[in-house]
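Chemist: Following is a predicted model, sequence given first.
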Amino acid sequence: MSIEKMNAALAQIQALQKASGNQAGASIGESLTPEGVDFKTILKNAINDVSSAQNNAQAKVQAFSTGDSSMSLEEVMVSLQKANISFQGMMAVRNRLVDAYKEVTNLQV
């Protein structure tokens, strides 16, 4: 996997975070080290963002199903779609990372 593909995957993560309403710049900026970008921190933040989106969507579903008058069906559906899209993005990145790992392990030294 080339650097360009890794940069493209990172750009997709950032786009997904922006689409789900998260501040991608803040979480990415916090993970900068003197040597460059701390991949572990970026990955951890992305997973936490997906988890919080899913928890938020589940809380809205629960509130709507209990008859909370402040929760509309449209708001619940949008929240569920955001959580779904962010999860699909995370799975795409995971699949690319697994493919990259397989490619590196198959390299002959």
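Modeler: It's in.
Chemist: Going by C-alpha atoms from here, please, whenever you check contacts or count neighbours.
Modeler: Noted.
Chemist: and the gap between S65 and A9?
Modeler: Look at S65 and A9: by C-alpha to C-alpha, to the nearest Å, they are 37 Å apart.
Chemist: Likewise for L16?
Modeler: Separation of L16 from A9 (C-alpha to C-alpha): 11 Å.
Chemist: who's more crowded, those two?
Modeler: More crowded of L16 and A9, by other C-alpha atoms under 10 Å: L16, with 22 against 19.
Chemist: Comparison target, given below:
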Amino acid sequence: MRVEGLKLTPVSSAGIEQNASEVASGSKNFGEFLTEALGEVNQLQNDSAKASFDLAAGKLQDVSQVTIAAEKANIAIQLTMQVRNKMIDAYQEVMRMQV
């Protein structure tokens, strides 16, 4: 039995360099990143609700699309809650510091 080598496609670093330059130049602050991330979570929640309504109305025949949209929204909200919890823990830790 012959085993062939993997054919890997090269990874472009253009997007990574652009994000790194944005961070280095300070074009976005933490509040803007947070607002953008919360907007994306909200959009996923809206997409999930729309998919559910479309399934109930008979516009969608594929249940897997609704399930995937619901799971994406669920994972995004869980991640958001975990980030929130970590931020609160960090804030409380800073408040406990003695100066």
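Modeler: Arrived safely, thanks for sending. Here the structure is a predicted model, which means the values were calculated and not measured.
Chemist: in the longest helix anywhere in the second structure, what's buried?
Modeler: Using DSSP state H, we find that the single longest helix of the second structure is helix 63-96. Buried residues in helix 63-96 of the second structure, counted by 16 or more other C-alpha atoms under 10 Å: 66, 69-70, 72-74, 76-77, 80.
Chemist: what range in the first structure matches that helix?
Modeler: Using TM-score structural alignment, helix 63-96 of the second structure lines up with residues 73-106 of the first structure.
Chemist: For L10 of the first structure, see how far away R96 of the first structure is.
Modeler: Distance of R96 of the first structure to L10 of the first structure, given as C-alpha to C-alpha: 11 Å.
Chemist: thinking again about what came up before, quick one: the longest helix of the second structure to the first structure mean distance?
Modeler: Following the fit onto the first structure, the mean deviation recorded for helix 63-96 of the second structure is 0.3 Å by mean C-alpha distance after the TM-score superposition for the first structure.
Chemist: Can you give me the buried ones in stretch 47-55 of the first structure?
Modeler: For stretch 47-55 of the first structure, the neighbour count (16+ other C-alpha under 10 Å) marks 49-50, 53-54 as buried.
Chemist: Pretty sure D68 of the first structure sits in a helix.
Modeler: No - assigned with DSSP: H, G, I helix; E, B strand; the rest coil, D68 of the first structure falls outside any helix and is coil.
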